[in-house]
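Participant: Any chance you could fold what I've pasted below:
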Amino acid sequence: MGLLWTEISILRSRLKSVADVNLSPMFLSESMMNITFKQLKVFATVARNTNLSLAAEKLYLSKPAVSISLKELEKQLNRELFDRLPNSLRLNSNGEKLLPLADELLARAKLLDSLFDNAELTGEIKIGCSKAIGNHVLPELLAGFRQQTGHTNQRIEILNSEDVCRKLANFELDIGLIEADIPREGQVHLPWWQDRMCLIAATNHPLSQQASQSYADLGGQDWILRELGSGSRDVFTQCLAPHLSQWNMTLELNDSEAIINAVSTGLGLACVSELTAKWALDDKRVKELPLDVVIAHPLFITYQEHKYKTPLFEAFFKYCQQYGEAKDG
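Facilitator: Predicted coordinates:
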C-alpha cells in the first residue's frame, strides 16, 4: 500500500502545482480539484487529433460527449484551451501549458491503475451476442480473454441484436456484442469494428456467371432473409432494398447458417455478413456476387449506461476494445 499512497500524494501535489503555469487562480479552487482524469484524457486526445470526431472515435465516445467534457474542463479552469477553427481545434497558449502536465498526470494515473491489474477477477459476466458474432467471433475472443486473465466464468446468450438490447435493458445481461446500432434510452452503443455484407448465390445461379452485378440485375430476384430484429435484416432493408426496383422474400430464417445452406440449393439470393459467409465461400458452397459498392456492416459493443461496472466488466470491455482495434488493423 506504500506505493499506492505515494502515487496518490504525487497526483495531488501535481494538481496543485498546475498553478505554476499561471493559467488562473481558479486552478487552486475547489472546482479545479474536481477535474477528472477522464476530462484530462479527452483534452489530451483532442489536442493530438485536432478534431472532435477523430478524438471521439479513439476514445469510444460520442462527439457530443467529447465536446461537453472539454467545455466542462474549460469552465472549471475558467479559461479556453483551444482556438476553434471551422474544421478543427488548435491548442492556444493555455492548452499548450496544460498538455504536458495532463500527460504526466495521466501517466501516473495509469501506473496507479496498474497496481490493481493483477487483482483477482471474481464473479460472473453475462454476455449477449448476435448470432454471427456468437458463432464466428466469440470463441476466439473468449479464448484470448481467458488466457490473459485466467477468468473462466462467463454466461453466454446468442440472440438477434434486438433481443440482446432488450435483455440489457432488463438487466439480464452485462454487455452485448451486436450487429446493429439500435437506439434505446439508457444504453451506450460504441463502434467495435467493421465487417462487411456479402451478396451470395448458388454456384450455378445465372448471376454467378457474371463478372459483376448492378442493382438492376438484382431487382426482381428471390431473397432469403433473416428475421426482423437481426442486424443483417436491418442492413438489407436500409442499404440494399431501397436500390432494388422490386424484390421478393421467398424465405425467412432466423439462422445465417441455414440461410447459406438454402442459398446453396438455389432457393434465392442472400445478403449475409462476411463473418458468416467466409467458410462457405472458401468451400465454394456458394459464390459471392461482386457489387460496385461496399456495404459496410459495423459491429457494436453495448451496455447499460448507469449499471454498475464491476472490475470483471471493465476487464472484458477493455479486452473487447483491444480485439476490435486489432481486427480493424
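Participant: from here on, contacts and neighbour counts on C-alpha atoms
Facilitator: Noted.
Participant: Can you name every helix or strand that the longest helix seen in the chain contacts?
Facilitator: The helix that spans the most residues within the chain, counting by DSSP state H, is helix 93-114. Under the contact criterion of 3 or more CA pairs under 8 Å, 6 or more residues apart in numbering; DSSP states H and E, helix 93-114 touches helix 2-17, helix 37-49.
Participant: Let's compare: structure for the following, please.
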Amino acid sequence: MRFTLRQLQVFVAVAQQESVSRAAVSLSLSQSAASTSLTELERQTGCRLFDRAGKRLSLNALGRQVLPQAMALLEQAREIEDLLSGKSGFGSLAVGATLTIGNYLATLLIGTFMQRHPECKVSLHVQNTANIVQQVAHYDIDLGLIEGDCQHPDLDVQPWVEDELVVFCAPGHPLAQHGRATLKELMEEAWILRELGSGTRRTFDRALGRYPLGLNVRLELEHTEAIKRAVESGLGISCISRLALRDAFRRGSLVPLETPELDLRRQFYFIWHRQKYQTAAMREFLEACRALTAGVERSDEIVLPNIA
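Facilitator: Just a heads-up that it's a prediction; the model follows:
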C-alpha cells in the first residue's frame, strides 16, 4: 500500500480547510509535518490531488473523487481503533433535522440514544431542508432527517414516515365555527407561513400550485412555535405539520380546518451521502428511528418516549 492513514487524515483535513496551515492546527501537527505528509502522498501515488493558487489549495477532479473514499476509510479505521481499545465503536454522531422533526422528534430520539450509549458524542443541527441537504452533501453532518423533497444526486434518500400539514386558526376566528374552509375562503385570509426553502413551505406551495390564485402572506417566520403564537394572537391563519399542533389542538388553543380541496400529505425522509461509510452509531440511530415509527401511519400518531 502506497499511503498511510496519517497521510489520508492530512489529505482530508487540507481538503476541508483549503489550507495546509489550518489543517495542521486541526490535527495538532506542525505545518512542515502536514506539508511533508501531503507531498509524500502525492509523490508515492504519482497523482496531484489539489489545484494550488498561492497558499490556497482546492481539490481537483481526482481529489474530489478520492475525498469521500478517504473519509469512509478513516471512519472505519476509527471504529477498529475503538474496538481494539475496548470501546463500543460509538464514537460520535452528527445529525441534522428540519425544524418540525428537530423540535418534536429528533431531540427525544437522541436523548434515548444517548441513554443507551453515553460514551457517544452526539450533536444535533436543526435547520430548514435546503440547509440540511447541503450539510449532508458536504460531509458536515453524518445524516439528515428532513420533511421536504431532496433531489441531490450525491445523496441517498430513504422514506421514513408519512406526515400531513393542516390549516389552522385561533378559536375565535370566524372559520373556526365551521371547522372547514373552501379555497375561495382561504384566499381571502391573511396568512402566516414558513420561510421559502423549508420543507413545510414547499409542500404548502405545491398543494396550491394547481390554483392560479395569490395569497395574502402577512408574515414569513422560521419557527413553528412563533407561527403558532402569531395565529393564537389573531394575526392570521397558517398551515404546518399536525405533529407540531397536536398538543395545541388538545388544549383547544388552536383549531384545525378541513380543506378538502388541498392535498397536504408529505413524507419524512432519511438522507445520507452515497459514498459515506455508515458507522455503528449511524446504523443504530436509524434503527431507533424506524422502531419508533413501526406500525404508525402518520407522524402525529407517534408515541414519544419519556426521557428520564
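Participant: re the thing from before, could you point out the helix or strand that follows the longest helix of structure 1?
Facilitator: Following helix 93-114 of structure 1 in sequence order, the next helix or strand is strand 125-129 (DSSP states H and E).
Participant: Provide the aligned range in structure 2 for that following strand.
Facilitator: Counting by TM-score structural alignment, strand 125-129 of structure 1 falls onto residues 93-97 of structure 2.
Participant: what's in contact with the matching stretch?
Facilitator: Stretch 93-97 of structure 2 is contacted from outside by 102, 106, 120-129, 132, 136, 141-146, 281-282, using CA atoms under 8 Å, 6 or more residues apart in numbering.
Participant: Where in structure 1 does stretch 140-149 of structure 2 fall?
Facilitator: Against structure 1, stretch 140-149 of structure 2 falls on residues 172-181 (TM-score structural alignment).
Participant: that older thread, check which residues of the longest helix of structure 1 are buried.
Facilitator: 94-95, 97-99, 101-102, 105-106, 108, 112 (16 or more other CA atoms under 10 Å).
Participant: At which residues are the strands of structure 1 located?
Facilitator: Counting by DSSP state E, structure 1 has strands at residues 82-84, 89-91, 125-129, 154-158, 175-178, 187-202, 222-226, 248-253, 270-273, 286-288, 296-304.
Participant: Looking at structure 1, name the residue matched to residue 39 of structure 2.
Facilitator: In structure 1, residue 39 of structure 2 lands on no residue (TM-score structural alignment).
Participant: Identify the residues contacting stretch 253-267 of structure 2?
Facilitator: Contacts for stretch 253-267 of structure 2 (CA under 8 Å, 6+ apart): 147-148, 159-171, 175-176, 179-183, 203-204, 207-208, 228, 231-232, 245, 248-249.
Participant: Looking at structure 2, which helix is longest?
Facilitator: Assigned via DSSP H, structure 2 shows its longest helix as helix 61-84.
Participant: helices and strands around that one, which ones?
Facilitator: So helix 61-84 of structure 2, by 3+ CA pairs under 8 Å, 6+ apart, packs with helix 5-17.
Participant: now the helix or strand following the helix it packs on: which residue numbers in structure 1?
Facilitator: Using DSSP H and E, the helix or strand that follows helix 5-17 of structure 2 in sequence is helix 20-26. Per TM-score structural alignment, helix 20-26 of structure 2 has no counterpart in structure 1.
Participant: who does helix 20-26 of structure 2 touch, helix- and strand-wise?
Facilitator: helix 5-17, helix 31-45.
Participant: to the chain's geometric centre, what's the distance from the longest one?
Facilitator: Using CA atoms, centre = their mean, to the nearest Å, the mean C-alpha position of helix 31-45 of structure 2 is found 35 Å from that of the whole chain.
Participant: so that helix versus helix 5-17, what angle?
Facilitator: 110 degrees (axes from the mean of the first three to the mean of the last three CA atoms, to 10 degrees).
Participant: Helix 31-45 of structure 2: which residues count as buried?
Facilitator: For helix 31-45 of structure 2, by 16+ other CA under 10 Å, it's 31, 34-35, 37-38, 40-42.
Participant: Give me the buried entries from the contacts of stretch 93-97 of structure 2.
Facilitator: 102, 106, 120, 122, 124-129, 132, 136, 141-146, 281-282.
Participant: related to what we said a few turns ago, need the buried residues of helix 93-114 of structure 1 in TSV with distance to residue 184 of structure 1, can you?
Facilitator: What follows is these, written out as TSV (distance: CA to CA, whole Å):
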residue	distance to residue 184 of structure 1
94	39
95	36
97	41
98	37
99	36
101	38
102	35
105	35
106	33
108	36
112	35
